[in-house]
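Q: Sequence plus predicted model, see below.
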Amino acid sequence: MLNTKNKKEKFILACLILLTAMAMWVVWGNISVQRSCVMVRSNELPEAFAGFTIAHISDLHNAEFGKNNEKLLRILREESPDIIAFTGDLVDSNHTDIDCALLFVRQAVEIAPCYYVTGNHEAWLGTQYEVLHVELIKMGVVVLQNESVKLEYNGASIQLIGVNDPAFSREGDYLAETVLETTLSQIQIEVREGYTILLAHRPEHFRVYRDKNIDLVLSGHAHGGQFRLPFIGGVIAPDQGFFPEYDAGTYTEQNTTMIVSRGLGNNIIPVRINNRPEIVIIELDRLQT
C-alpha cells in the first residue's frame, strides 16, 4: 500500500513539474523577442546595395516589451539597420493606445529612417487614424499610401513601394486582390525598371505581388499562425483560416521573394504557443552570376 502511495505521489509531482515547465515556456515565448536574420540575394539588386539592411517590424498591436519597448529598441540599436520598415497594425483597434505607439516610433526614428504602411487595424481606427498619421509624419516617418519612393545608397537607387491595407477601400476584404492589383498597376506606371521592395500588410495575396514582378515583399498580418506545431507550422491566421499557406518565414516564386514576419503583438487570441514575437533583420546582397 505504501509503495502504491509513493508511486502516486511521484506521478503527481512529475505532472506538476511538467505543467510548470510548460507554463514557463509559454510565458517566456510571449514576452521574449526573437531576432530573425534573413539574407536576400538577387541579380537585379545594384551592387552598391550589397550589405543594405532592413529591420522589419509588424503587428505590434500596442504591445510593450520592456519599459517603453526598450527590448525592441535595444535590438534596433544593436543591428543599426539602414532603414526600419513597419508593415501595419502598429496599434490595436480594440484597445488603442496611440501615445504608446508613438513613443516607440519616436525613438526608432532616431536609430534609422522609418517607412510605414497601414494594416487592417489602422483602417478600423476611424477618425483616430488621422491623429496617428499626422503624428507619424511630424516625426519624420515616411508613410507610404499607395505610392513609391526612391531609396539611395552608395550612389545607386532602388524603389520602395507601400500600399494601404485593402480595408481602407470601399470594397474592403471582398475585393482585396482586385484592389491590390489595381493599386500596384497604377504605381508601377510611375516606377522605372529596377529592383523593387514592397511593404504590404497581407501575405495571402502573394500571387498578386508575384504577378506584378515585385522583387521583395515584406508582410505580416498572419501572426505566425498564432500556435505553431513542429514540422507543420501555424495553426490559424487572419484571412487564411486553419493551417495558413503564408504564416511566417520566406517564400519564393519565380523572381519574387516574400518575407512574412510573425509579428510582435496579439489581437483576438492573447497567447502564442511555440511562436515567439520577432523582429526580422534582412540583409540584401547581389547574386553573383
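A: Noted; the coordinates are in hand.
Q: okay, CA-based contacts and neighbour counts for the rest of this
A: Noted.
Q: Quick check, Arg276 in contact with Ser32.
A: Yes - at 6.8 Å, Arg276 and Ser32 qualify as touching, with contact defined as CA atoms under 8 Å.
Q: Compare the two and say which one has the larger neighbour count.
A: Ranked by neighbour count (other CA atoms under 10 Å), Arg276 and Ser32 place Arg276 first, with 26 against 16.
Q: for that one, what are its contacts?
A: Gly29, Asn30, Ile31, Ser32, Val33, Gln34, Arg262, Leu264 (CA atoms under 8 Å, 6 or more residues apart in numbering).
Q: Nearest to Asp99 among these?
A: Nearest to Asp99 among the contacts of Arg276, counting by CA to CA, is Leu264 at 17.7 Å.
Q: Tell me who's in contact with the spatially most central residue of the chain.
A: Nearest residue to the geometric centre of the chain (CA atoms, centre = their mean): Ser58, 2.9 Å. For Ser58, the contact set (CA under 8 Å, 6+ apart) comprises 86-90, 219-221, 261-264, 279.
Q: which of these lies closest to Gly140?
A: For these, with Gly140 as the reference and CA to CA as the criterion, the closest is Phe86, at 13.6 Å.
Q: State the separation between the helix or strand harbouring the closest one and the centre of the chain it belongs to.
A: Element membership for Phe86 (DSSP states H and E) is strand 83-87. Remark: strand 83-87 is offset 9 Å from the chain centroid, using CA atoms, centre = their mean, to the nearest Å.
Q: counting contacts, what elements does that strand pack onto?
A: Contacts defined by 3 or more CA pairs under 8 Å, 6 or more residues apart in numbering; DSSP states H and E place strand 83-87 against strand 53-57, strand 114-117, strand 196-199.
Q: Next, the angle from that strand to strand 53-57.
A: 30 degrees (axes from the mean of the first three to the mean of the last three CA atoms, to 10 degrees).
Q: Residues in contact with strand 83-87: which ones?
A: Counting by CA under 8 Å, 6+ apart, 53-59, 108, 112-119, 199-201, 218-220 sit against strand 83-87.
Q: and with 7 Å instead?
A: With contacts defined as CA atoms under 7 Å, 6 or more residues apart in numbering, strand 83-87 is touched by 53-58, 112-119, 199-201, 219-220.
Q: re the thing from before, let's see which of the contacts of Arg276 end up in helices.
A: Within the contacts of Arg276, residues falling in helices by DSSP state H are Gly29, Asn30, Ile31.
Q: can you list the helices and strands packed on strand 83-87 in CSV and add mean neighbour count and distance to Glu78?
A: Below are these laid out as CSV (neighbours: other CA atoms under 10 Å; distance: least, CA to CA, whole Å):
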stretch, mean neighbour count, distance to Glu78
strand 53-57, 24, 11
strand 114-117, 24, 16
strand 196-199, 24, 23
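Q: could you dump those to TSV with distance to Thr257?
A: Shown next, in TSV, are those (distance: least, CA to CA, whole Å):
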stretch	distance to Thr257
strand 53-57	15
strand 114-117	19
strand 196-199	10
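Q: Okay, one more to line up with it:
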Amino acid sequence: MALGIRKLLKRAMLTAAFSAATLGIYSYEVEPNWVKTQNYDITTPKWPADMPPLRVAAVSDLHVGSPNATLPKIEKIVERINALNPDVILLAGDFGTMKGEGLVLGGAYVPPEDIAKMLKNLKAPLGVYAVLGNHETYNGAKEMTEALEKVGIRVLDNESVLLEKDGRKFFIAGLEDETSQRPDWNKALKGIDEKSPVIAFMHDPSTFVDMNDKPALAIAGHTHGGQFIPFLVEYFRDPVTRAPGKYLYGHFNENGRELIVTSGIGTCHLPLRLGARPEIVSVTVRPPGKP
C-alpha cells in the first residue's frame, strides 16, 4: 500500500513539474508573441448622424526593449496597423522600458530616438497621435516627446486637435498620465463646441473615472489586460491606479460613456503573459442606423 502511494505521489509530482514547465514555456515563448487584432464596433448617439464612420487603430504599452518587444517585432506591428487602413492612429503610452530598477527582467533599454524611428512608418490620412505613459513620466518624458514629434507624431498633453473627415469636423483629445497627477479633462476639452464629437485617449484607464459625457469614446491601456493570470490582478493592485480591477480589459459602457482598455503589446517586470494576449485595437465609431 505504501509503495503504491509513493508511486502515485511521484507520478503526481512529475505531472505537476511537466505542467509547470509547459506553462512557463507557453507564457514566455508563445503568448507574448501571439499578437491578435481586436475589433470593436461602437455605435453611439454621440457620433452625429451626418458624420461618416471613423476607423481608429490604437496600440498601447509597446515596452520596446522587453524580451518579447524587440524593434524587429515592432516593425511587424507597424505593418499590421498600416494594413488596417485606419483613418487615424492612437498610441496610448509606455513606449519603452525604464532604466535601472524599472527594467523588465531580461530586457534592454532602447533610446527614444530608435523607438520613434520605427513608429515613423505608421501611416494614416488623419495622422498619428500619442500620449505618454507612466514609464515616460518616471523616466524621459521630455526625450520621448521630442523624439516622437520629430518624426511627425503629435503628443497630446491635456489638449485636443481638430480633424476633419469627408467635410465633417471632430476632435481627438489626449490626457496626461495619471502618474503625473495632472490629467485635466477641462483643459483637454477646452474650446470644443457642442456639435463636434470627440474621441479621447489616455494611458491609464483610471482617468476615465473623471470623464464627462462629451467624448463618444475613450481608449486606454496600462493594465496589460492583467498580463499574467488576469484573475489574480486584485492581488497586485498598482497604488497609482484607482481602478485597475474594474477597468482591466475590454469594452465598458457606463451610462453611455464608452471605454476600451487594450492589453497592449509588451510586458513589464516579468516577460510573461498568460490569459492576456497582446493586441492591436481596431475600432469603428459610427452613429446609430449607419452601416
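A: Noted; the coordinates are in hand. Remember, predicted model here, so these are calculated numbers, not experimental data.
Q: re the thing from before, wait, which of the contacts of Arg276 of structure 1 is closest to Arg74 of structure 1?
A: Val33 (10.8 Å).
Q: and stretch 278-286 of structure 2, which residues are buried?
A: Of the residues in stretch 278-286 of structure 2, Pro278, Glu279, Ile280, Val281, Ser282, Val283, Thr284, Val285, Arg286 count as buried by neighbour count, 16 or more other CA atoms under 10 Å.
Q: Next: stretch 222-235 of structure 1.
A: Buried-residue list, stretch 222-235 of structure 1, by 16+ other CA under 10 Å: Ala222, His223, Gly224, Gly225, Gln226, Phe227, Arg228, Gly233, Gly234, Val235.
Q: which residues touch stretch 173-181 of structure 2?
A: Contacts for stretch 173-181 of structure 2 (CA under 7 Å, 6+ apart): 131-134, 137, 156-161, 182-184, 188-189, 198-204, 207, 240.
Q: 8 Å instead?
A: Applying CA under 8 Å, 6+ apart, the external contacts of stretch 173-181 of structure 2 come out as 130-134, 137, 155-161, 182-185, 188-189, 198-204, 206-207, 240-241.
Q: these two touch, right, Asp215 of structure 1 and Glu193?
A: No - judged on CA under 8 Å, Asp215 of structure 1 makes no contact with Glu193 at a distance of 11.1 Å.
Q: Of those two, give the one with the bigger neighbour count.
A: Set side by side, Asp215 of structure 1 and Glu193 show more neighbours around Asp215, with 21 against 10, by other CA under 10 Å.
Q: Contact partners for the aligned partner of the more buried one in structure 2?
A: In structure 2, the residue matched to Asp215 of structure 1 (TM-score structural alignment) is Ala216. By CA under 8 Å, 6+ apart, the contact set of Ala216 of structure 2 is Thr44, Lys46, Trp47, Pro197, Val198, Ile199, Ala200, Arg257, Glu258.
Q: Redo the buried residues of stretch 222-235 of structure 1 as CSV? Include distance to Arg74 of structure 1 and secondary structure.
A: Converted to CSV, those look like this (distance: CA to CA, whole Å; DSSP: H, G, I helix; E, B strand; the rest coil):
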residue, distance to Arg74 of structure 1, secondary structure
Ala222, 25, coil
His223, 22, helix
Gly224, 23, helix
Gly225, 26, helix
Gln226, 25, coil
Phe227, 27, strand
Arg228, 27, strand
Gly233, 29, strand
Gly234, 28, strand
Val235, 31, coil
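Q: Same list (those residues) but as TSV, adding distance to Leu16 of structure 1.
A: Shown next, in TSV, are the buried residues of stretch 222-235 of structure 1 (distance: CA to CA, whole Å):
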residue	distance to Leu16 of structure 1
Ala222	33
His223	30
Gly224	29
Gly225	28
Gln226	26
Phe227	23
Arg228	24
Gly233	28
Gly234	28
Val235	27
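Q: from those, which is closest to Met139 of structure 1?
A: His223 (27.3 Å).
Q: circling back to that earlier point, which of the contacts of Ala216 of structure 2 sits closest to Met13 of structure 2?
A: Nearest member of these to Met13 of structure 2, counting by CA to CA, is Glu258, at 47.4 Å.
Q: That closest one and Phe252 of structure 2: what is the separation?
A: 6 Å (CA to CA, to the nearest Å).
Q: who has more neighbours, these two?
A: Legend: neighbour count by other CA under 10 Å for Glu258 of structure 2 and Phe252, higher for Glu258 (19 against 15).
Q: Aligned to the more buried one, what sits in structure 1?
A: Aligned partner of Glu258 of structure 2 by TM-score structural alignment: Thr257.
Q: Same question for its match, what's its three-state structure.
A: Using DSSP: H, G, I helix; E, B strand; the rest coil, the three-state assignment for Thr257 of structure 1 comes out as strand.
Q: Number of residues surrounding Leu126 of structure 2?
A: So Leu126 of structure 2, with other CA under 10 Å, has 14 neighbours.
Q: isn't it right up against Leu162?
A: No - using CA under 8 Å, Leu126 of structure 2 is not in contact with Leu162, being 10.1 Å away.
Q: In contact with Val217 of structure 1, which residues are there?
A: Here Val217 of structure 1 is in contact with Ile197, Leu198, Leu199, Ala200, Tyr209, Thr256, Thr257, Met258, Ile259 (CA under 8 Å, 6+ apart).
Q: just those now: which is nearest Leu102 of structure 1?
A: Leu199 (19.8 Å).
Q: Which residues are in contact with that closest one?
A: Going by CA under 8 Å, 6+ apart, Leu199 of structure 1 touches Ala85, Phe86, Thr87, Tyr116, Val117, Leu160, Ile161, Gly162, Val163, Val217, Leu218, Ser219.
Q: can I get these in CSV with distance to Asn6 of structure 1?
A: Listed next are the contacts of Leu199 of structure 1 as CSV, based on distance: CA to CA, whole Å:
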residue, distance to Asn6 of structure 1
Ala85, 58
Phe86, 56
Thr87, 56
Tyr116, 61
Val117, 61
Leu160, 66
Ile161, 66
Gly162, 64
Val163, 64
Val217, 59
Leu218, 56
Ser219, 54
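Q: what's next to stretch 22-39 of structure 2, contact-wise?
A: 68, 265-267, 271-274, 276-283.
Q: Max pairwise distance over these: which two?
A: Pro271 and Val283 (27.6 Å).
Q: Return the residue of structure 2 aligned against Glu122 of structure 1.
A: Under the alignment (TM-score structural alignment), Glu122 of structure 1 maps onto Glu136.
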